[in-house]
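Enquirer: coordinates only, no sequence provided:
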């Protein structure tokens, strides 16, 4: 089970949250100009990286607010959580100064 920190309520068990998919996916500037293939790409196609990945989560049994979580898809470790209006946090480079 993951322990996720809501920016408003603090650390809570994963069961209190609802997963919302990839974070930082921009809405098309001119949606009326998209054809079916472009809409399909926007709606259905998402990144699937190995390592740190930004996701959207909602604290469904708490404050009911959406926020972003930076999670490692290999270890499932939650690296950071941050509000939607905050920039994605920078992570230290692997093998850097300790």
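Expert: Arrived safely. Note that the structure is a prediction, hence the values are computed from the model and not measured. Numbers count the residues shown, from 1 in each chain.

Enquirer: contacts and neighbour counts: CA atoms only from here.
Expert: Fine.

Enquirer: wait, residue 69 sits on residue 55?
Expert: Yes: Residue 69 lies in contact with residue 55 (Cα atoms under 8 Å); the separation is 5.2 Å.

Enquirer: which of these two has more neighbours?
Expert: When residue 69 and residue 55 are compared for neighbours, residue 69 comes out ahead with 27 against 18, by other Cα atoms under 10 Å.

Enquirer: dropping in the other structure now:
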């Protein structure tokens, strides 16, 4: 079972207390954007095998959104952090690098 710690209230919650919100760190495009940018925002996702960054909501707790870094193959959780963060914290990246040598953070479009 997937267990994530809410970075706001500190509760270690299982996935039944949480609501998934899709891929994290997307560039959101709205009114005034090009059709191609808006199409990419709606439909283009990474869906990697391995390290992945996701949005989660502590639905049956504090109700706040947060990001989680985890491995989609092993379900290992590298860390959670506030949703307002534009890129993963250095300590989360260091933990990922220790578990998956050669991994590098890349900017999402």
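Expert: Yep, that arrived. The structure displayed is predicted, hence computed values, not measured ones.

Enquirer: helices of the second structure, residue ranges please.
Expert: 35-43, 90-99 (DSSP state H).

Enquirer: need the winner for burial among those.
Expert: Ranked by mean neighbour count, the helices of the second structure are led by helix 90-99 with a mean of 15 (mean count of other Cα atoms under 10 Å).

Enquirer: identify the residues contacting residue 4 of the second structure.
Expert: 12-15, 68, 77, 80 (Cα atoms under 8 Å, 6 or more residues apart in numbering).

Enquirer: right, I mislabeled it, should have said residue 6 of the first structure
Expert: The neighbours of residue 6 of the first structure, taking Cα under 8 Å, 6+ apart as the test, are 12, 59, 67, 81-82.

Enquirer: grab the nearest non-local neighbour of residue 82 of the second structure.
Expert: residue 66 (4.6 Å; Cα to Cα, 6 or more residues apart in numbering).

Enquirer: what do we get in the first structure for that neighbour?
Expert: In the first structure, residue 66 of the second structure lines up with residue 67, judged by TM-score structural alignment.

Enquirer: okay, its match and residue 86 of the first structure: tell me how far apart.
Expert: Residue 67 of the first structure is 9 Å from residue 86 of the first structure, where distance means Cα to Cα, to the nearest Å.

Enquirer: which one's more surrounded, those two?
Expert: The neighbour count for residue 67 of the first structure versus residue 86, taken as other Cα under 10 Å, is higher for residue 67 (22 against 10).

Enquirer: just to check, that one is in contact with residue 7?
Expert: Yes: with contact defined as Cα under 8 Å, residue 67 of the first structure and residue 7 form a contacting pair (7.5 Å).
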